[in-house]
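1. sequence isn't available, so here's the structure alone:
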């Protein structure tokens, strides 16, 4: 056990995050561990298709390219690296890292964590376990799709065991995002698996930094006040022995860390006040945030209880193919133009081909330029089989309409229309007893160590919060974003939206305004959806889960905003009645 806090620097929030981030983290403020998160649910779907084509790979090669130039520096400084870039084949990535180190003449110990990939055993598991859908409760046997991937969410104790065994680099598959911080913190401080409050604090820290620049102003509704947004840096979590932490960033980098940027990440992609993880159930409603100096925010008060007896298994299967293109509509009679386009493209469609035509935007009145008068029209064709979609020939149909469709019909002349059809991958979030999921660490010499299940589990329900009522008086209609921040994201087929205010005086108004009924009025597309609502008074936040808004998941739904990242900003643009006293003076967001 060490006296000082462990400093964990994130260098990736998703596959495709800034390539130079690992180098930046090494060149920045001193840290003990570099953590790279690559496996969003959509990313898993992409890697699943790659793994089918070449079972020798299936890992994130982007990470290996980022890492290779810095192996000597890591060895010299003793900085550890943990990542879930192993994807579907962490053993292969671990071997590739060892080969790169040998080529560079560097001695580094590399271990990998495995057990999450359950595809080979899925049929046998399904005999004893229904693998019910997390939201609907339906058994996996009712899914009319052949699974191509199945990965259980593992906790952080495998990472802790790998580091305790001397590993310098730990390669994982599908561990939870927060495990990339919780595992190193447990190793550093010598925690026990039953240290629920400490583990809860580390999971909170990991959740805040897992998405990289989002914690320092990226994707933040208050971005106009964030310095250095051209190139925001990556966050650092300083996790103390009691589980409390400070979130900060490399001092030289752009962006900022404030109570609001941390709140944005706390309410992002959660189930509710009870944040379920394989190692601990976190009680997020106990969390407190406070400034701890320039660019530093302290997180305290996190409490934990035993984790649930089940874990989530991300199951993917191919449900067909798709092709998508975009054209543009300008000026008057926009709805009639889009209707004509839909009718023309839909004529003589082969059986099984579905067409989704979505207008994006509304031309301005009395536009100041041609582009102010223009809206996009996104056209997606899908089918279960490849052949009908190829025979449909979406790009050819679009290209044939220039002289026979609406006036002003065009597509971007600087780019070609898409011809190649792409696989559509569906998502089934299954629930499986955690104690049947293997969890082991494999070291470079082939020695393996099994990771035991948690010493205790419990089922904890999400709290229920009463719906507020009452209407404010003396109000003015303004965009919700005038007085509130928001952040939205995806949890499978559900979209979550967190809305909060920085102004204590605005909190009673915000919670009354954002009742479930109030949200339905502001987001008409939720009219027929189940909505789960929770309050976080200490954060002055209201959190919603919009069940089914994203269909069955980001990799398969037909929405243009595929994973719901813009829903929060849409909500902030809606006009709401705000009391005049809340609009006086400075920005109250």
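-> Everything's here; your move. Predicted model only: the values in this text are computed from it and were never measured. Numbers count the residues shown, from 1 in each chain.
2. C-alpha only now, for contacts and for neighbours.
-> Will do.
3. did I read that right, residue 126 in a helix?
-> Yes: when classified by DSSP: H, G, I helix; E, B strand; the rest coil, residue 126 is found to be part of a helix.
4. quick one: the strands in the stretch 351-500 of the chain?
-> 354-360, 374-383, 422-433, 440-442, 448-450, 475-479, 485-491, 494-500 (DSSP state E, counting those that start in this stretch).
5. let me fix that: the stretch 51-200 of the chain
-> 80-83, 110-114, 147-152, 169-172.
6. give me the three-state assignment for residue 290.
-> Here residue 290 is recorded as strand under three-state DSSP.
7. tell me who's in contact with it.
-> Neighbour list for residue 290: 259, 297, 298, 299 [criterion: C-alpha atoms under 8 Å, 6 or more residues apart in numbering].
8. included below, for side-by-side comparison, is a second structure:
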């Protein structure tokens, strides 16, 4: 049986609008998928639904279909997406109405049952704004088996829109856990669109024509193995590096839990399969867990913020003054007040911006008046009565509601997983009968001393260089937690990385993690380490005040830190890349950098002392 060719045209709600047209016109496809949902997106759709009960789906998808539905039907490309959000039935109706207006005959189906809001309290999920279980792929497959040409879902897992078509094509059952797991991995790789073709890639200077990278394609075989590729002539690249980057995105340990199968990421094997083609093979699967994750969003209250610009001399004293003044003015204080001083200033700067630091204050409170008029007024009233050079980046507004994300869990049988076929028939999708209890993967803190016997004779001869000289990274968010995956490209580099990059080393390189719980996992097949930082992002992106609320830059910060790298590894890396400069002579310079005058480089995030 020929491989199933599945493309992706969306990695988030707001991705490149023209991608659907580009993917349909760019080459052969069997299925075109789109991922429109994320934790923050569910909150956005929940607020949309509050304003208008008929809404709650990704409106972008419907607009894309106005231009592309006819082309997809004409070329026999099946469309599967989770754009239904909180209202998959409504979106399916809208697509039928659109097809009628366009004079197109098309079979539309949808999957529902993920929305648990009406039962949330009884299920112990509280009283959230949204409560949606992550469903699996068999509802999608049932719709396709009934002849659907367009399938829209609510909150299924990101990979399920890819796994469902594979189940329908190859006739897999729930017992085919290895094949299902392989498709889950393929779906995970292409779910975030161009992140698999060079987007957000650490070694981005190696990627040709990154100005407009093409969207990815997974060619899935009957055994669940796959090849990741893209349409010919499109920008970007598909390499072992770009695929590894996406494999390490927003994961935890070796077990990647899913509602249909648990994929063992530590069994993934990658190999070159030609230009812009990477083969994924060897994936082993396990029965899924007995519970499903539930995405819960609640309105946490109201928030506001402003950023003071502190220019020139006495930055600490200026910060202390305005902080004390605003604190005195806000009595009683808001429920939460967070100050962050970013020492972006440089001594003797040749531009005013380079001479300036940023002092940011974020306030939260259940009462919108506290963070609205009262906070804004207190901040602006300081304009002529505070530190010299008083300025703000923008006047504070009236405040706005913020959301809090929390994961919940229910038994697999709780959601009424239903495939609504093109003719309106409702088919219940039974929960899996065989499951594997969830157990935490043992983490590997790393022990450089214990691994000292793996070091080569020249490993003691090191040079201080950025970790990113050898290592790539990708980081992201899951609620209030962050993950950062780090990997290298040769076996020798891997032996050094896994021995040196311990939990203790990570705490030293990323001081913001010093008081948090870290779990570290190793993926030898990928030459990768993944670190989960619990609590770094507070209550999630919708409420966070951190400079990088989704931890997207956490990996690049880690790569920028100077570490002792064996000189022979640097030489070997440079030899493999003829464009690289020999940096082994930079030891003194790199070490001297750490001894420079840093009196103007206070990078603490706790703000100036009161």
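-> Nice, I can see it. Here the structure is a predicted model, which means the values were calculated and not measured.
9. as JSON lines, the strands of the stretch 51-200 of structure 1 with mean neighbour count and distance to residue 516 of structure 1 would be great.
-> JSON lines is the format used below for the strands of the stretch 51-200 of structure 1 (neighbours: other C-alpha atoms under 10 Å; distance: least, C-alpha to C-alpha, whole Å):
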{"stretch": "strand 80-83", "mean neighbour count": "26", "distance to residue 516 of structure 1": "38"}
{"stretch": "strand 110-114", "mean neighbour count": "29", "distance to residue 516 of structure 1": "42"}
{"stretch": "strand 147-152", "mean neighbour count": "24", "distance to residue 516 of structure 1": "33"}
{"stretch": "strand 169-172", "mean neighbour count": "29", "distance to residue 516 of structure 1": "39"}
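10. hang on, isn't residue 410 of structure 1 packed against residue 402?
-> Yes: using C-alpha atoms under 8 Å, residue 410 of structure 1 is in contact with residue 402, at 7.1 Å.
11. what's the counterpart of residue 308 of structure 1 in structure 2?
-> Following TM-score structural alignment, the counterpart assigned to residue 308 of structure 1 within structure 2 is residue 289.
12. what about its match, which SS state?
-> coil.
13. just residue 321 of structure 2 next, same as before
-> Put simply, residue 321 of structure 2 is helix when judged by three-state DSSP.
14. can you pull the contacts of the equivalent of it over in structure 1?
-> Aligned by TM-score structural alignment, residue 321 of structure 2 pairs with residue 340 of structure 1. Residue 340 of structure 1 sits next to 405, 406 when contact means C-alpha under 8 Å, 6+ apart.
15. rerun at 10 Å
-> The neighbours of residue 340 of structure 1, taking C-alpha atoms under 10 Å, 6 or more residues apart in numbering as the test, are 334, 346, 405, 406.
16. now for those, which pair is the farthest apart?
-> 334 and 346 (18.3 Å; C-alpha to C-alpha).
17. map residue 204 of structure 2 onto structure 1.
-> Checking TM-score structural alignment: residue 204 of structure 2 goes with residue 223.
18. from residue 308 of structure 1, how far off is the nearest residue to that match once chain neighbours are set aside?
-> Leaving aside its chain neighbours, residue 223 of structure 1 sits nearest to residue 217 (6.1 Å; criterion: C-alpha to C-alpha, 6 or more residues apart in numbering). To residue 308 of structure 1, residue 217 of structure 1 is 33 Å away according to C-alpha to C-alpha, to the nearest Å.
19. ok, those two, which is more surrounded?
-> residue 217 (30 against 20; other C-alpha atoms under 10 Å).
20. I figured that one hits residue 208, correct?
-> No: with contact defined as C-alpha atoms under 10 Å, residue 217 of structure 1 does not reach residue 208; the gap is 12.0 Å.
21. all good on my end, thank you.
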